[in-house]
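> Following is a predicted model, sequence given first.
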Amino acid sequence: MDWIYLIIAGLFEMAGVVSINRLHKKKNWQSLLFLLVTFGGSFLFLSLAMKTLPMGTAYAIWTGIGASGGAILGMMFYNEPKDWKRLFFITLIIAAAVGIKLIS
């Protein structure tokens, strides 16, 4: 269950990254509320995962999901660059997260 919590935390982190962009574009209370809920959910599920997972492993996977997912969502929905170098390094982040999972 701890790995499921960690994946949910990462998905909330991805939504939190999107909510920063949303708040930047629309400075209203709904955008702020979305930001607070998404990052709140992210920290809640991260803390649940860390009850059994080592801190270093949980944090590395959580940030990897958030960073790579945020970059991918930016490319999909906000017309951020999609060049091969960017995709290569996102792949490295994901590969590192999978590698950490495999050795944990």
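Alright, I've got the coordinates.

> CA only for contacts and neighbour counts going forward, please
Will do.

> So which residues of the protein form helices?
Per DSSP state H, the chain carries helices over the ranges 2-25, 29-49, 55-77, 84-103.

> Same question for the third one: list its buried residues.
In terms of neighbour count (16 or more other C-alpha atoms under 10 Å), helix 55-77 has its buried residues at 58-75.

> let's bring in a second model and compare:
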Amino acid sequence: MSWIILVLAGFGEVVGVIGIQKVNEKRTWKSFSVLVGGFGVSFLLLSLAMREIPMGTAYAVWTGIGTAGGALAGMLLFGEPKQWIRVLFISMILSAAIGLKLLA
């Protein structure tokens, strides 16, 4: 269950990053709400997951999901370049996170 919570925490971080981009585009209550809500949920879920998952592993997986998810969101939602090399390195980040899960 803690791994599911950790993955949800990573998705919350992606929502927070999308909120940052929205705030940069237009400063509205909605964009600030997405930013604060995404990161708030993310940190809460991360702290819950860390009750059972070692800190180093949890943090590495959380940041990996956030990094990969943020890059994918940038490509899919905000018109960032979709170069094959970016996709390759995003895949490597996700592979590392899966590897940590298999070891924990």
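Received the coordinates, thanks. Quick caveat: nothing in here was measured; it's all calculated off a predicted structure.

> quick one on the thing from earlier: from the helices of the first structure, which stretch is densest packed?
The highest mean neighbour count among the helices of the first structure, using mean count of other C-alpha atoms under 10 Å, belongs to helix 2-25: a mean of 20.

> what angle do it and helix 55-77 make?
50 degrees (axes from the mean of the first three to the mean of the last three C-alpha atoms, to 10 degrees).

> Show me what helix 2-25 of the first structure is packed up against.
If contacts are counted by 3 or more C-alpha pairs under 8 Å, 6 or more residues apart in numbering; DSSP states H and E, helix 2-25 of the first structure sits against helix 29-49, helix 55-77.

> could you dump those helices to CSV with distance to residue 93 of the first structure?
CSV is the format used below for those (distance: least, C-alpha to C-alpha, whole Å):
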stretch, distance to residue 93 of the first structure
helix 29-49, 19
helix 55-77, 6
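
> Which of these sits closest to residue 17 of the first structure?
helix 55-77 (5.9 Å; C-alpha to C-alpha).
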